[in-house]
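>>> sequence unknown, structure follows:
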């Protein structure tokens, strides 16, 4: 074939454009770049930006336009993961740990955790002060102190988590040892994050505790507010859909199944301020079992020690210790269809 008659595989702006699909090749005098440029809506983008700027300037929408940095969501998640490596050494790291290097490893991880946490707490305090117009509180000095106070609690958190693991081993016949619980059980993962977040909440650290527990909520489907008070030996089996509200109090060795809600009664529209510091969620005493899809509501509701609450129960009143609450068996209706052979 004559070179002059060959269809060029590619085209420049100054040559005819070849548009092809399997089995068909078509020449056009317009370059693809010109077609794409003509269809661009880039010139309309400034109008959208102008509307966005208007919404922020009138405060109809929310923004964080400030020289003060807000805590980093990614950094908070990194803190969670680093703390888990400390609390469960050898489980969540590629490093090979043995007696000779364990102290060095834990020391290095803990020192890094302290620095990372102090940085994020500084941002959280500074952001909180600016948002609420508070006077200077020496945020860096305070953050260093709070970070260290959290680090001091790590041995206690590790001890409580060990009790949570033992409760899981005792309560779940399907489990094949503690490694399986630590590696794969969403209940323990959510509880671990909650126990860290609760300590930060107790220390008065702004925003970071809630970032932590809401991340765990997204990862596991288990929603535990960092303000809840939960004793050791908590076992959340399966876990999906469990909700534990801010003012909930849970005793020791309590077992919850999937879909359990420990929530508040119906609240008024302005409850955000009126009910903020009032107990709105139930108290669950020691050694209670609550089965799946049960809802228990109200700050005055107390489930007495040793009680068993069956599945699909709705409770808004207290239950004495040692009580079994069961739902009456529903009437089942069966319809048989006759199918000819």
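Nice, I can see it. The shown structure was predicted, so the numbers you read here are calculated from the model rather than taken from an experiment.
>>> switch to C-alpha atoms for all contacts and neighbour counts from now on
Noted.
>>> tell me what the helix ranked longest in the chain is packed against?
For the chain, the helix with the greatest residue count under DSSP state H is helix 139-171. For helix 139-171, the packing partners by 3 or more C-alpha pairs under 8 Å, 6 or more residues apart in numbering; DSSP states H and E come out as helix 73-87, helix 102-131, helix 178-184, helix 186-202, strand 235-236.
>>> With distance to residue 158 and mean neighbour count as new columns, can those be given to me in a markdown table?
Output for those, formatted as a markdown table (distance: least, C-alpha to C-alpha, whole Å; neighbours: other C-alpha atoms under 10 Å):
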| stretch | distance to residue 158 | mean neighbour count |
| --- | --- | --- |
| helix 73-87 | 6 | 18 |
| helix 102-131 | 13 | 18 |
| helix 178-184 | 12 | 14 |
| helix 186-202 | 9 | 23 |
| strand 235-236 | 16 | 26 |
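>>> out of the ones you listed, nearest to residue 223?
Among the helices and strands packed on helix 139-171, the nearest to residue 223 by C-alpha to C-alpha is helix 186-202 (7.9 Å).
>>> Put this next to the first one:
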């Protein structure tokens, strides 16, 4: 056991070592600053800042309070406060959304030297357009909820689907982001979708086209690419990829606006682990894609595609002796 004097000496020695290590920081900092001038790397210095971390979450929360009133509100809603509470939430959402849209428009304008589009005026105008879509959004999401409940015996109520299903959360964010994407708002729709992706494990590009009564059962590991087209009454299980074929180096610019992802027609079921790739791939209406199927070609309507049952090997404990 160290004496008090030995402990003091040890502490002083450690403090001296830490101080000596910290004296190296200025040199390291200078090296990093010099490295910032390397044009082969990326930096975002002197450009319009975009603050997304908390405001996007707050914006999505406000949308959910309005799209599903009473479910995610902080207070009980009834006839006495409904108009005031919803009105306040809509007003707050409008201002948050307008600010976010303004930021991304101004960011791209200044960073890429684009012509002036009156960012703030367009930001507030866009926010109003999106909020005007809320009644239609509510009707569309109601059909998603009903479809999830009707197709899942584990769901005990519509409320359970709304409160707890990650698939519905991801679909809700997608449908909002899709409106912004159609209005050609940069960055924000993708950041919203990736926020939902980080929470649910479900990655839906805001550019995808998805019909009504869309159900994601269980979720996690799902990828739906930008140019995917999905019809009505489609059900997708976990670990499904609706994606693009592997592209050669440099194909990004050449194929950026091309149809790269499949088309899934109405009333299709896609089971867990299935992978469907390619812009020319069409899954005909009423078809069923089995688990772990890999598809890069079209199939006609009312087709079932399954992998042949693998051969199982049973080895019993007595046989190992």
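All right, it came through fine. Please read all numbers here as calculations on a predicted model, not as lab measurements.
>>> TM value for the aligned chains?
With the length set by TM-score structural alignment, normalised by the length of structure 2, the two chains reach a TM-score of 0.95; 319 aligned residues with a C-alpha RMSD of 1.8 Å.
>>> Select, out of the helices and strands packed on helix 139-171 of structure 1, the one closest to residue 29 of structure 1.
Of those, nearest to residue 29 of structure 1 by C-alpha to C-alpha is helix 73-87, at 50.6 Å.
>>> residues in structure 2 matched by that closest one, start to end?
Mapped onto structure 2 using TM-score structural alignment, helix 73-87 of structure 1 covers residues 53-67.
>>> Counterpart of residue 61 of structure 1 over in structure 2?
Alignment note (TM-score structural alignment): residue 61 of structure 1 maps to residue 41 of structure 2.
>>> three-state assignment of its match?
Recorded secondary structure, residue 41 of structure 2: coil (DSSP: H, G, I helix; E, B strand; the rest coil).
>>> Could you do the one 10 residues further on as well?
Residue 51 of structure 2 falls in the coil class when you classify it by three-state DSSP.
>>> Against residue 191 of structure 2, how distant is it?
As judged by C-alpha to C-alpha, to the nearest Å, residue 51 of structure 2 and residue 191 of structure 2 stand 11 Å apart.
>>> what's the answer for residue 198 of structure 2, then?
Residue 198 of structure 2 is 10 Å from residue 191 of structure 2, by C-alpha to C-alpha.
>>> repeat for residue 128 of structure 2
With distances taken as C-alpha to C-alpha, residue 128 of structure 2 is found 20 Å from residue 191 of structure 2.
>>> ok, now residue 98 of structure 2?
16 Å.
>>> How about residue 219 of structure 2?
Counting by C-alpha to C-alpha - residue 219 of structure 2 and residue 191 of structure 2 are separated by 19 Å.
>>> how about the strands of the stretch 201-321 of structure 2, start to end?
With DSSP state E, counting those that start in this stretch, the ranges of strands along the stretch 201-321 of structure 2 come out as 202-204, 209-210, 215-216, 222-224, 229-230, 235-236, 241-243, 263-264, 269-270, 275-277, 282-283, 288-289, 294-295, 304-305.
>>> Export these as a markdown table, with columns for distance to residue 103 of structure 2.
Below are the strands of the stretch 201-321 of structure 2 laid out as a markdown table (distance: least, C-alpha to C-alpha, whole Å):
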| stretch | distance to residue 103 of structure 2 |
| --- | --- |
| strand 202-204 | 23 |
| strand 209-210 | 26 |
| strand 215-216 | 32 |
| strand 222-224 | 27 |
| strand 229-230 | 30 |
| strand 235-236 | 35 |
| strand 241-243 | 31 |
| strand 263-264 | 34 |
| strand 269-270 | 39 |
| strand 275-277 | 35 |
| strand 282-283 | 39 |
| strand 288-289 | 43 |
| strand 294-295 | 41 |
| strand 304-305 | 47 |
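>>> what does stretch 306-314 of structure 2 contact?
Applying C-alpha atoms under 8 Å, 6 or more residues apart in numbering, the contact partners of stretch 306-314 of structure 2 are 289, 290, 291, 292, 293.
>>> let's go with 10 Å and repeat that
With C-alpha atoms under 10 Å, 6 or more residues apart in numbering as the test, stretch 306-314 of structure 2 has contacts from 271, 274, 288, 289, 290, 291, 292, 293, 294.
>>> quick one: what's aligned to residue 236 of structure 2 in structure 1?
By TM-score structural alignment, residue 236 of structure 2 lines up with residue 256.
>>> Which residues are in contact with that match?
Shown in contact with residue 256 of structure 1 (C-alpha under 10 Å, 6+ apart): 187, 234-239, 242, 288-294, 309.
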